[in-house]
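Engineer: Let me see the structure of the following:
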Amino acid sequence: MAKGAERNPVFNRRMVLMLLGCLLLFGGIFAFKMFGKVMMNRAFDNMPLPAATVTAARVERQLWQQTLSAVGTMRAVNGVEVTTRAQGVVKRILFDSGQRVEKGDLLAELSAEPEKAQLDVLEAELRLARRDHDRIKALHVRGVTTDAELDETLSKLEQVLANIRVQREEVEKRTVVAPFSGRLGIRRVDLGQNVAPGDPVVSLQQMNPIFVDFYLPEQALSQIKVGLAINVTTDTYPEKTFPGKVSAISPRIDNASRNVLVQATMDNPGDLLRPGMFADVTLDLPGRRALLVVPRTAVSFSPYGNAVFVLKKDPDGGGLIAHKRFVKTGEERGNLVEIIEGVQEGARVATSGLLKLRNRGPVRINNENEMPVKLNPRPGNS
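Structural biologist: Predicted coordinates:
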C-alpha cells in the first residue's frame, strides 16, 4: 500500500503534463487557423472588385406615332345558324361541311309530298275558276249576266290565287337556302332525320370583310373617329399584321366599365381570320410625340421602383463605373421602353448583365453580341 501511494503523485504529474501538451498543440492549431481566416478576410476586403462585362446603349430620343391599344374579338359581318322553318323529314342534303356557298344556294330539302299535292289541287281549282270568270265576263259584255255574278267569279278566282300563294309558301318552307354568301360550318342534320321548326341545320359565316370589336376607355372618346387606321395581330398568325379602319363607334358608354365599344372593318382574303378569334388591336391616332427610350433589357423592374445603371467614367482610375438611377417608365413598344424621368438623352446605360452590377462598381463594355432593338421585333422562330 505504501509503494502504490508513492507512485500516484508521479503518475498524476505525467498525466497533467500530457494534457497540457495536448491543449497547447490543439490551441496552437486553432489559433493558426483563426489567424489565417482573419488575414484572408482582410485580403478579400481590400481586394478590388473585378469589372463586370456588360452590353450598353445610349438613351435616344425618338418620334413615336400616338396609339391606343386594346384587345378585341373578331366578328363576322353576317353570321347565323341556318335553321328549318317547318316540320318534316330531311329528304336531301346538298352541301358539305366547310363549303363556300352563294346567296340563294339550296342547302337541304324536307319531304313535302302532301303540300305539293295540295298545291296541285289548288292549281286545278285555279284553272276552273279562271274559265268560269272568263265565261261570265264574256256573257256580261253582251248583257246576259249581272254585275253580281261577275263579281262572284272574280272573288273566287282571287281566293284561289291567294290560297296558291299560301300553299307555295308552305312548300317553300320545306327547303333550306343560304340567306347570304359565306362559308358553312359543320353539318347538324342527317338524312331521314325528323326535324322541327327552328332546328339548326348548319352555321353560315360571311368572313370577308370581317369586323373586330374592341373597347376603349371613355377618356379616349375625344381622340377616336370613324376612318382611323388600326393594325391587328393574333396569336394564330404572330408574323402577320392585318390593317383595317374604324367603321363605327357606339353612341353609348358602358355603365359598368365606362368603356366605349368600337368596331373596325378589315379585309380578310383567304378567310384567315375567323369569328370569335382573339385580337390585339393598335389604333393609330393623329400626330407623333418625341420621347426618350432605352432597350427594355436596360430597366430593372421591381416593386419598389424601376432602375437603370448609368455608365460613367471613373474620375480616379479612368475606367467605367455603374451608377444606379431610379427612373419613371412609360409606354412600351417592342423591346423599347419610354423613360419619362430619371436619365438624360445621350446617357449610356447597361443593357445586359444587370444582376452582376453594383452601385459604383466597375464595368467593362462588350457589344459584340448585342441584341437588335426594334419597335416591332419579329423572332425568326415565331
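Engineer: For the rest of this, base every contact and every neighbour count on C-alpha atoms.
Structural biologist: Noted.
Engineer: which residue ranges form the strands in the stretch 1-150 of the chain?
Structural biologist: Assigned by DSSP state E, counting those that start in this stretch, the stretch 1-150 of the chain shows strands spanning 52-54, 56-58, 60-83, 88-93, 100-101, 106-110.
Engineer: buried set for the first one?
Structural biologist: This points to strand 52-54. 52-54 (16 or more other CA atoms under 10 Å).
Engineer: Just the helices from this protein, written as ranges.
Structural biologist: Secondary structure of the chain by DSSP state H: the helices cover 2-46, 113-141, 147-172.
Engineer: export those to JSON lines and tack on distance to residue 220 and mean neighbour count?
Structural biologist: Shown next, in JSON lines, are the helices of the chain (distance: least, CA to CA, whole Å; neighbours: other CA atoms under 10 Å):
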{"stretch": "helix 2-46", "distance to residue 220": "58", "mean neighbour count": "11"}
{"stretch": "helix 113-141", "distance to residue 220": "59", "mean neighbour count": "16"}
{"stretch": "helix 147-172", "distance to residue 220": "50", "mean neighbour count": "16"}
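Engineer: Those: which one's closest to residue 189?
Structural biologist: Shortest distance between residue 189 and those, using CA to CA, is found for helix 147-172: 18.7 Å.
Engineer: Packing partners of that closest one?
Structural biologist: helix 113-141 (3 or more CA pairs under 8 Å, 6 or more residues apart in numbering; DSSP states H and E).
Engineer: Now find how far off-centre the helix it packs on is within its chain.
Structural biologist: Put simply, helix 113-141 sits 64 Å off its chain's centre (CA atoms, centre = their mean, to the nearest Å).
Engineer: Please provide the structure for the following sequence as well, for comparison with the first:
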Amino acid sequence: MTQLAILAAIGGAGAGWQIYGEQFGLRPPLEMLGLRQASTQGGARGGVQGGPVAVIVQPVRVGQVVERVESVGTVRAREAVTITTKVAGIVEAIRFTEGERVDAGATLVQLDAAALRAELDQARAMLDDSRSQLVRGRQLQAGATIAAQRLETLEAVARQAEGRVRQAEARLEELRVIAPFAGRVGLRQVSPGALIQPGTVITTLDDTVRVRVEFSVPEVYLARIRVGSGVTAHSSAYEGRRFQGTVAVIDTRIDPATRSVRVISEFDNADEALRPGLFLTVELVLEQRDRALLVAEEAIDPVGDHAYVYVVRDGRARRQEVRLGLRLPGEVEIRDGLNAGEPVVVRGVQRLRNDIPVRVTETLTRPTS
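Structural biologist: Now for the predicted structure:
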C-alpha cells in the first residue's frame, strides 16, 4: 500500500504541474517526472562516446624566414658636386650637353684665355733666352774666363723664367673648367659670352651608376643592424620593380629627437633609374633563418600569453606549448617546442583536449593558404 501511495503522489504531482503549466506556459522539472537530463558535454569536447575525433594534420615544415624592418629613404648620388669657376672670365665655349655622361677630366667650360696665352708665350720666350745664355756660359773653353758671380746670375734668371712659365700655365688651366669625376651633368646655368665671377654656378655633376639611399631605423633595432645586410627598396615611380642593395654605413650617433639611427645603403644603378632625391620605401633585413620551423596559422591555440598546438603521437592529440616567431602569410614560425616533420593538427583543433584519441583523415603536404 505504501508504494502505491507514493506512485499515486508522483502521478498526482505530474498531473498538477501539467494543468498548472498549460495555464501559465511552464514545464515541470524533469526530476519530478523521474527523468534525468542527458549529458552531452563529454561528446562535444572529446567525442569519446562517438570514438576518436577526426582531424587533419600537417607536418612541421622547414623553410626560410626573413625578418625585416621598414623605413623610408631618399636617393643620393654616390658623388655629387656643383660645378663653378675659381676665377672671373668670359665664357668662350661650352663643351658639354645637358644630361650627358662625361669622363673625369673632361672640359665642361672654356673661359676666354687670349691674354693669358700671350703672357705664356712671352714667358716661354724669356725662358728659352735665359737657358741659352746659361748654356753658353757653361760651355766656355778652359782658357776663357767668366766670373762665377755672372754664372750664378744666369742660373737665377733661368729659374725665374721657369717660374713665370709655370705660373702662366696654372692660370691658363684655371680658365678651363673640368669634370672632377665621371658622371652625368645637369642643366647649364651660363651661356657663351657671359661674364662670370668666382663661385658662379655652371651646372651640376652626379655619379649615379651607384647610388646611396639614406634612411632611419628605430634604436631598438640597433644591435641587429650589420654592415652588409640586405636592403630592398621600391618606389611608386616604378610599379612592381624592387631594387636590391646593402648597408654601407651606420651612423655613430642616435638622433635624440627621433630615437633613431641613420643608415646609408648602396645600390647598383647601371640604368640610372634611381635619381638623386627620389623617395623610396626601404626594407632592411635584420635576420635571415634558412631552416626555420613553420606550421599553419590555424594550428595555433592561443591561451592568454601562451600558445599551444596539438601534435598527434600514438593516435592521441598531445597538447604542446610552443614559442612563436615571425608570422608569414598563412604560417607561423615556431622558435621552440616542436621538431621538423611532427604531425600537427590543422583541422578540428576546436574539438580537442589533451590526450584525446584522434583519427587522422588527411595529411596535408603543402601550406594551407
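Engineer: returning to what we had before: looking at the strands of the stretch 1-150 of the first structure, which is nearest to residue 13 of the first structure?
Structural biologist: When the strands of the stretch 1-150 of the first structure are compared by CA to CA, strand 52-54 sits nearest residue 13 of the first structure, at 62.9 Å.
Engineer: Spatially nearest residue to the equivalent of residue 72 of the first structure over in the second structure (excluding sequence neighbours)?
Structural biologist: Counting by TM-score structural alignment, residue 72 of the first structure corresponds to residue 73 in the second structure. Nearest residue to residue 73 of the second structure, sequence neighbours excluded (CA to CA, 6 or more residues apart in numbering): residue 215, at 4.3 Å.
Engineer: residues touching the one you found, list them.
Structural biologist: The neighbours of residue 215 of the second structure, taking CA atoms under 8 Å, 6 or more residues apart in numbering as the test, are 71-74, 262-264, 282.
Engineer: Let me know the closest of those to residue 238 of the second structure.
Structural biologist: For the contacts of residue 215 of the second structure, the nearest to residue 238 of the second structure is residue 282 (13.9 Å; CA to CA).
Engineer: could you measure whatever residue of the second structure lines up with residue 216 of the first structure against residue 326 of the second structure, distance?
Structural biologist: Using TM-score structural alignment, the partner of residue 216 of the first structure in the second structure is residue 217. According to CA to CA, to the nearest Å, residue 217 of the second structure and residue 326 of the second structure sit 19 Å apart.
Engineer: So between these two, which is more surrounded?
Structural biologist: residue 217 (20 against 14; other CA atoms under 10 Å).
Engineer: can you list the buried residues of strand 52-54 of the first structure in CSV and add distance to residue 44 of the first structure?
Structural biologist: Formatted as CSV, the buried residues of strand 52-54 of the first structure follow (distance: CA to CA, whole Å):
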residue, distance to residue 44 of the first structure
52, 17
53, 21
54, 24
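Engineer: nearest to residue 365 of the first structure, of the strands of the stretch 1-150 of the first structure?
Structural biologist: Ranking the strands of the stretch 1-150 of the first structure by proximity to residue 365 of the first structure (CA to CA) places strand 52-54 first, at 5.1 Å.
Engineer: which residues sit in contact with residue 90 of the first structure?
Structural biologist: 108-111, 189-195.
Engineer: 6 Å instead, please
Structural biologist: For residue 90 of the first structure, the contacting residues are 110, 191-193, by CA atoms under 6 Å, 6 or more residues apart in numbering.
Engineer: quick revisit: indicate which one of the helices of the first structure is closest to residue 361 of the first structure.
Structural biologist: Nearest of those to residue 361 of the first structure, taken as CA to CA: helix 2-46 at 14.4 Å.
Engineer: residue boundaries of the strands in the stretch 201-350 of the second structure?
Structural biologist: So, for the stretch 201-350 of the second structure - with DSSP E, counting those that start in this stretch - the strands run 201-218, 230-234, 243-255, 260-268, 279-296, 301-303, 306-313, 316-328, 331-336, 343-347.
Engineer: so which of the ones you listed is the most packed in?
Structural biologist: The highest mean neighbour count among the strands of the stretch 201-350 of the second structure, using mean count of other CA atoms under 10 Å, belongs to strand 343-347: a mean of 24.
Engineer: Identify all contacting residues around that one.
Structural biologist: Contacts of strand 343-347 of the second structure from elsewhere in the structure, counted by CA under 6 Å, 6+ apart, are 55-59, 298-299, 310-312.
Engineer: Then stretch 143-157 of the first structure?
Structural biologist: Outside stretch 143-157 of the first structure, the residues touching it (CA under 6 Å, 6+ apart) are 129, 133, 136, 139.
Engineer: Which residues are in contact with the first one?
Structural biologist: Listed by CA under 6 Å, 6+ apart, the contact set of residue 129 of the first structure reads residue 157.
Engineer: rewinding a little: including distance to residue 334 of the second structure, could the contacts of residue 215 of the second structure go into a markdown table?
Structural biologist: As requested, these are exported to a markdown table (distance: CA to CA, whole Å):
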| residue | distance to residue 334 of the second structure |
| --- | --- |
| 71 | 26 |
| 72 | 30 |
| 73 | 32 |
| 74 | 36 |
| 262 | 32 |
| 263 | 31 |
| 264 | 33 |
| 282 | 27 |
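Engineer: of all those residues, which comes closest to residue 6 of the second structure?
Structural biologist: Nearest to residue 6 of the second structure among these, with distances taken as CA to CA, is residue 71, at 83.5 Å.
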